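[1] Sharing a model prediction with you, sequence too.
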Amino acid sequence: MGTKPVIIALDLENKSQAEELLKHFGKEKLFVKVGMELFYREGKPVLDMLKASGHQIFLDLKLHDIPTTVKRAMQQLASFDIDIVNVHAFGGQKMMEAALEGLYAGTPADKERARIVAVTQLTSTTNEQVVSEQQLSFSLHESVINLAGITKKSGLDGVVCSAGESVSLKRIYGNDIYCVTPGIRLQEDAADDQARIVTPQKAAANQTDAIVVGRGITQKKDPLAAYLTYKKEWENAWMHQQQQ
């Protein structure tokens, strides 16, 4: 997979909408995210369609259940041709270890296992929610750091977090913790329902490994042009980082 991908979130209702959107990209080989809405409606055939077109896939289902259930579910997902899959870190260390076991067990012998990451705090979550709803005695940022530590101890490859947090995670846990960050917007784009958003340039400065972009690309009149704009800003920012 590309080392620093721009992942397009296919937050769409069905396979037909996905196929229609992808027409805008011609023969461009993409990295796309398939979430709950699209996967629950279409299942494996939508993944097969994407792979047949040469795209890489982040299957975003955020598994969160008892360890045995997650292990068995992950073993099923591992048989699909996907590149990144995830769980929710709130499931705890035993659940995440079980997920990794299931991923290894289900991956065909001739395939490399998918990268597995854990969601920490959703990018729609605010510090106020962490205090009033989750009733934590520490901040949202500290919660993300704690959950990332449990994830790393569990043997997973990395986390899904805000790009505002990735720089702290790299400093604390090292560069090998893979950070996937949604909530990415260009300066002129609307925040929508994301609470913790950053630009591609800022995400690169914070050492994020992969950014996820949805409406900033998929809702534009020219999705390919929007994608190339994000990609250019992201790649230029990373090039600048390496030159420093």
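    Cool, the structure landed. Predicted model only: the values in this text are computed from it and were never measured.
[2] alpha carbons only for contacts and neighbour counts from here, please
    Noted.
[3] mind checking the longest helix of the protein?
    The single longest helix within the chain, with elements called by DSSP state H, is helix 223-243.
[4] in this protein, which spans are helices?
    Along the chain, counting by DSSP H, helices occupy 15-22, 36-42, 44-52, 67-78, 93-106, 127-132, 140-153, 163-173, 200-205, 215-218, 223-243.
[5] Ile172 and Ala99: what is the separation?
    24 Å (Cα to Cα, to the nearest Å).
[6] More neighbours: the two, which one.
    Per other Cα atoms under 10 Å, whichever of Ile172 and Ala99 has more neighbours is Ala99, with 28 against 13.
[7] got the contact list for that one?
    Pro67, Val70, Lys71, Met74, Gln75, Val87 (Cα atoms under 8 Å, 6 or more residues apart in numbering).
[8] how near is the residue nearest the centre of the chain to Glu97?
    The residue lying closest to the centre of the chain (Cα atoms, centre = their mean) is Val180, at 4.8 Å. Distance check for Val180 against Glu97: by Cα to Cα, it reads 20 Å.
[9] One more to weigh against that first structure:
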Amino acid sequence: MKPLDPRDRLIIALDVADRAAAEKLVEAIGDAAVFYKIGMELAYSDGGLALAPRLAGAGKKVFLDLKLHDIPNTVERATAQVARLGATFLTVHAYPQTMQAAVAGANGSELSILGVTVLTSFDDEDLIEAGYRFGVVETVRRRAEQARALGVQGLVASAAEAGPVREALGPDMILVTPGIRPAGGDVGDQKRVATPGRAIRDGADYLVVGRPIVQAADPRAAALRIVAEIAAATP
């Protein structure tokens, strides 16, 4: 994968209630960022999903964080529909059947599939409570290996697992890390977080940042600070 410009490596999560708020935020940030995530809150609002082709048409990149997970036929057909929206990334839960179906649905398009390994709000105790056999590190490792074998283009994993995942999979798979918090920032409901610089040094390609930018008094300035930290940490 060719080197990425620091500005391209920041994905701003449009975690807002409606399309109007999202468009206002994008306008305020301006050319400080080029990559935006549309998650479930915005996607399910009136006109939220329709924002994806609008952003793509304006030269922005779009990450649809829909975390698909259903029977294979449904996932494949839904992915094929998403591929028409002009998005760059789509997330699915990293279960083998789901990933395989999503890869089939995206075949022939420019859409890249990202497997979500373990949500950043989970820790070992949460996984055991939910009935999993393994803790976070082992679950992420197994799902990463399955994703690679199935032809999935990339993974979503917390920065806490970025180093081991990158070491195991090599340089070619895309690694996207959420749960990014600037030094001293509020962790909120996240349990596995890291600073932008730490995540980049540990092998992340893209960083997803929501609240530290979205809730900032000056979102553009907040985005520029994170881009600068990415640049400083980039080899």
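    On my side now, so go ahead. For clarity, every value in this text was computed on a predicted model and none was experimentally measured.
[10] Give me the contacts around the longest helix of structure 1.
    Contact partners of helix 223-243 of structure 1, identified using Cα under 8 Å, 6+ apart, comprise 6, 21, 24-25, 186, 200-201, 203-205, 216-217, 220.
[11] and the angle from that helix to helix 15-22?
    Helix 223-243 of structure 1 and helix 15-22 are oriented at 70 degrees to each other (axes from the mean of the first three to the mean of the last three Cα atoms, to 10 degrees).
[12] Tell me the buried residues in helix 223-243 of structure 1?
    Under the neighbour-count criterion of 16 or more other Cα atoms under 10 Å, helix 223-243 of structure 1 has Pro223, Leu224, Ala226, Tyr227, Tyr230, Lys231, Glu233, Trp234, Glu235, Ala237, Trp238 buried.
[13] what's around the residue mapped onto Pro5 of structure 1 from structure 2, how many residues?
    With TM-score structural alignment as the criterion, the equivalent of Pro5 of structure 1 in structure 2 is Arg9. Neighbours of Arg9 of structure 2 under the rule other Cα under 10 Å: 21.
[14] For Arg9 of structure 2, which residues are in contact?
    By Cα under 8 Å, 6+ apart, the neighbours of Arg9 of structure 2 are Phe35, Asp205, Tyr206, Leu207, Val227, Ile230.
[15] Over to Gly164 of structure 1?
    Counting by Cα under 8 Å, 6+ apart, Gly164 of structure 1 touches Arg196, Ile197, Val198, Ala203, Asn206.
[16] Distance of it relative to Glu235 of structure 1?
    Distance, Gly164 of structure 1 to Glu235 of structure 1, using Cα to Cα: 18 Å.
[17] distance of Gln146 of structure 2 from Arg54 of structure 2?
    Taking Cα to Cα, one finds Gln146 of structure 2 at 34 Å from Arg54 of structure 2.
[18] who has more neighbours, the two?
    Gln146 (18 against 14).
[19] what's the counterpart of Ala233 of structure 2 in structure 1?
    Residue pairing (TM-score structural alignment): Ala233 of structure 2 is matched to Ala237 of structure 1.
[20] To clarify, my last question referred to Phe63 of structure 2.
    Under TM-score structural alignment, Phe63 of structure 2 pairs with Phe58 in structure 1.
[21] Now do the contacts for its match.
    Ile7, Phe31, Val32, Lys33, Val34, Ile82, Asp83, Ile84, Val85.
[22] go with 7 Å
    Residues in contact with Phe58 of structure 1 (Cα atoms under 7 Å, 6 or more residues apart in numbering) are Val32, Lys33, Val34, Ile82, Asp83, Ile84, Val85.
[23] Quick one: those residues as a markdown table, columns for neighbour count and distance to Phe138 of structure 1 too.
    A markdown table is the format used below for those (neighbours: other Cα atoms under 10 Å; distance: Cα to Cα, whole Å):
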| residue | neighbour count | distance to Phe138 of structure 1 |
| --- | --- | --- |
| Val32 | 23 | 34 |
| Lys33 | 21 | 31 |
| Val34 | 23 | 32 |
| Ile82 | 20 | 36 |
| Asp83 | 19 | 34 |
| Ile84 | 19 | 30 |
| Val85 | 24 | 29 |
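[24] of those residues, closest to Met1 of structure 1?
    Nearest to Met1 of structure 1 out of the contacts of Phe58 of structure 1 is Asp83 (Cα to Cα; 7.6 Å).
[25] The closest one -> structure 2?
    In structure 2, the residue matched to Asp83 of structure 1 (TM-score structural alignment) is Thr88.
[26] Its match and Phe63 of structure 2, how far apart?
    Remark: distance between Thr88 of structure 2 and Phe63 of structure 2 (Cα to Cα) = 6 Å.
[27] Please apply the same query to Val187 of structure 2.
    Noted for Val187 of structure 2: a distance of 23 Å to Phe63 of structure 2, by Cα to Cα.
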